[in-house]
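Asks: sequence and predicted structure, then a few things I'm wondering about:
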Amino acid sequence: MHKILAGVLLLGVSFVPQAYAETASVAVAANFTAVAEQLAAAFKTATGDEVTLSFGATGALYTQITQGAPFDILLSADDIRPAKAVANGLGVDGSVFTYAIGSLALYSTSIDVTDGEAVLKADAFQKIAIADPKTAPYGQAAIESLTKLGLLDAVTPKFVTGENITQTLQFVDSGNAELGFVAASQVIGKEHVWIVPAELHEPIKQDAVLLKTGAENKAATGFLDFLKSDAAVAVIEASGYTVK
């Protein structure tokens, strides 16, 4: 990963540092935390401009935006909130695009979940972590997957619900739940992981939108352009996502 980041500036990215640096405030879905931090650092090196990052569940971040939070960009974990932002007059028309497509994973530190469907059907666990499906798209994808498998009613009493996907991962890592549904990007290289088949849930399309508060901010528009660059796409894909 560090080699990829080091190569960001060697891949022909035409971002020239500006004489007067600006800062953009970006609301970022929790599952994209590590990648966003890496991209923000690469963007600053390439342009001199900075982005400050605020992480959380997509639904919670969108609520903050509707209440006047001064974000310039929303990097959502779904394709619903960015469209709503534009429809509700909060986002810039024509600025929405898919920056990543996520994968759902079942993860454990103690149970071999490589055959995740069998593990879920065996029901030999006490607690399973899930992100709040009301605010976190990965939590909603987990609900859809369990429903497709016919296991939702059996598993629901065992839920330990995280406010976002980062807290959900913490529940598993800390042992507060034996297993949990997380973003595949969070558990790259881990031993006990099952990538949930994509046909069990709706695609996790993660869309970006330029908010009207950032329409005149060159750091905000520049960062969105940067996300579409080949160098940024390489980092995103190396982190466990696909890019449309």
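Replies: Yes, it's here.

Asks: CA atoms for contacts and neighbours, from now on please.
Replies: Will do.

Asks: does residue 41 sit in a helix or strand, and which one?
Replies: Per DSSP states H and E: residue 41 is located in helix 33-47.

Asks: same question but for residue 89, I mixed them up
Replies: Here residue 89 is assigned to no helix or strand, by DSSP H and E.

Asks: name all residues that make contact with it.
Replies: residue 212 (CA atoms under 8 Å, 6 or more residues apart in numbering).

Asks: pasting the second one now:
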Amino acid sequence: MRYRLIQPLAFLLSCFSLGNATAAEVQVAVAANFTAPIQAIAKDFEKDTGHKLVAVYGATGQFYTQIKNGAPFEVFLSADDTTPAKLEKEGDAVPGSRFTYAIGTLVLWSAQDGYVDTKGEVLKTGQYKHLSIANPKTAPYGLAATQVLDKLGLASAVKPKLVEGQNITQALQFVSSGNAELGFVALSQVYKDGKITSGSAWIVPADMHEPIKQDALILKKGEANPAAQALVDYLKGPKAAEVIKSYGYQL
């Protein structure tokens, strides 16, 4: 009788030990605009798979340089589709692992209520001292911002007012701190569950700039890591999709 009572417990303990043995850690380079969503996704990912996600946030162009210089990233969540495609072509990624995990939205935002109108006409008034954008050479959202300014015919007029952040997080910080009255940032940074979380904003129409297709892929360093494949699979699943859409991204 004693053996029969202990056997189920021993079986459960052996399964628990096996689960721990197969759990792994994945090093992920994450575009700064996707900080909040991946933090939310990571909690469910770790709970559902047992794997641990370790993220570093920054500008896509800077990540490219770091990856080429041997940074230990295993999965890359880019803010564009051209950089992952380039890494794939250059042999730095697992072939066939690249996919679009989100399509980003650009927004003109101010921390002040009522400062930005719903059509972005505030840009044409010129009554602001500083306009924050991310570095267009390394951050796709910064590049999209310059395309919008070009389309509006304002590039030359606002050039003396531009304040560039190294990435989209720093561009947001300039506006949040009041160092810039307004700025072009990612909608995901100021949006949650169908509404702008604070301040005032103009959601830029998608046809005013090139699509911000954000691709992910498994890098060569993650080829043998089961947690890397698990994360990519999880990002394609319904739980992750729900989180991604809640931050204003398209799928």
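Replies: Noted; the coordinates are in hand. Since this is a predicted model, take the numbers as computed values, not measurements.

Asks: TM-score of the superposed pair?
Replies: Here the TM-score for the pair of chains, by TM-score structural alignment, normalised by the length of structure 1, is 0.91; 228 aligned residues with a CA RMSD of 1.3 Å.

Asks: what range in structure 2 does the helix holding residue 41 of structure 1 sit on?
Replies: Aligned by TM-score structural alignment, helix 33-47 of structure 1 falls on residues 35-49 of structure 2.

Asks: how far is that stretch from where the chain is centred?
Replies: Here the centre of stretch 35-49 of structure 2 is set off from its chain's centre by 13 Å, with CA atoms, centre = their mean, to the nearest Å.

Asks: now do stretch 81-101 of structure 1
Replies: How far stretch 81-101 of structure 1 lies from its chain's middle: 16 Å, per CA atoms, centre = their mean.

Asks: any idea how far the aligned partner of residue 166 of structure 2 in structure 1 lies from residue 123 of structure 1?
Replies: Under the alignment (TM-score structural alignment), residue 166 of structure 2 pairs with residue 163 in structure 1. According to CA to CA, to the nearest Å, residue 163 of structure 1 stands 24 Å off from residue 123 of structure 1.

Asks: what of residue 159 of structure 1?
Replies: Distance, residue 159 of structure 1 to residue 123 of structure 1, using CA to CA: 12 Å.

Asks: among the two, which residue is more densely surrounded?
Replies: Taking neighbours as other CA atoms under 10 Å, residue 159 of structure 1 and residue 123 compare with residue 159 leading, 16 against 13.

Asks: which ones are touching that one?
Replies: 127-130 are the contacts of residue 159 of structure 1 under CA under 8 Å, 6+ apart.

Asks: what's the spacing between it and residue 168 of structure 1?
Replies: From residue 159 of structure 1 to residue 168 of structure 1 the distance is 11 Å (CA to CA).

Asks: give the intersection of the neighbour lists for those two.
Replies: 129-130.

Asks: what are the buried residues along the helix or strand harbouring residue 156 of structure 2?
Replies: Element membership of residue 156 of structure 2, judged by DSSP H and E, is helix 155-158. If you call a residue buried by 16 or more other CA atoms under 10 Å, then helix 155-158 of structure 2 has these buried ones: 155, 158.

Asks: then stretch 64-79 of structure 1?
Replies: 65, 70-79.

Asks: which stretch of structure 2 lines up against it?
Replies: Using TM-score structural alignment, stretch 64-79 of structure 1 pairs with 66-81 in structure 2.

Asks: now the end-to-end length of the matching stretch.
Replies: Across stretch 66-81 of structure 2, the terminal residues are separated by 17 Å (CA to CA).

Asks: check stretch 109-128 of structure 2 too.
Replies: Stretch 109-128 of structure 2: ends 13 Å apart by CA to CA.

Asks: what separates that stretch from the chain centre, distance-wise?
Replies: 25 Å.

Asks: also stretch 93-112 of structure 1?
Replies: Counting by CA atoms, centre = their mean, stretch 93-112 of structure 1 is centred 6 Å from the centre of its parent chain.

Asks: mind listing what's buried along that stretch?
Replies: Neighbour counts over stretch 93-112 of structure 1 (16+ other CA under 10 Å) mark 95-109 as buried.

Asks: what does stretch 37-46 of structure 2 give?
Replies: 37-38, 41-42, 45-46.

Asks: stretch 178-188 of structure 1 too?
Replies: By neighbour count on 16+ other CA under 10 Å, the buried set for stretch 178-188 of structure 1 is 178-187.

Asks: what's residue 215 of structure 2 aligned with over in structure 1?
Replies: The pairwise alignment with structure 1 assigns residue 215 of structure 2 to residue 207, based on TM-score structural alignment.

Asks: tell me who's in contact with that match.
Replies: 75-79, 82, 96-100.

Asks: and what of residue 51 of structure 1?
Replies: 23-26, 40, 44, 219-220, 223.

Asks: from these, pick the one nearest residue 4 of structure 1.
Replies: Minimum distance to residue 4 of structure 1 across these is 14.1 Å, recorded for residue 40 (CA to CA).

Asks: roughly how far apart are the closest one and residue 223 of structure 1?
Replies: Using CA to CA, residue 40 of structure 1 is found at 8 Å from residue 223 of structure 1.

Asks: surely residue 101 of structure 2 meets residue 217?
Replies: No - the criterion here is CA atoms under 8 Å, and residue 101 of structure 2 misses it with residue 217 at 9.6 Å.

Asks: what's the nearest residue to the residue most central in space within structure 2 if we skip its chain neighbours?
Replies: In structure 2, the residue lying closest to the centroid (CA atoms, centre = their mean) is residue 34, at 2.1 Å. Distances taken as CA to CA, 6 or more residues apart in numbering place residue 188 nearest to residue 34 of structure 2, at 7.2 Å, with adjacent residues excluded.

Asks: residues in contact with the equivalent of the one you found over in structure 1?
Replies: Aligned against structure 1 by TM-score structural alignment, residue 188 of structure 2 finds its counterpart in residue 185. Counting by CA under 8 Å, 6+ apart, residue 185 of structure 1 makes contact with 31, 102-103, 239-241.

Asks: closest one to residue 115 of structure 1 out of the buried residues of stretch 93-112 of structure 1, please.
Replies: Nearest to residue 115 of structure 1, judged by CA to CA, of those is residue 106 at 9.6 Å.
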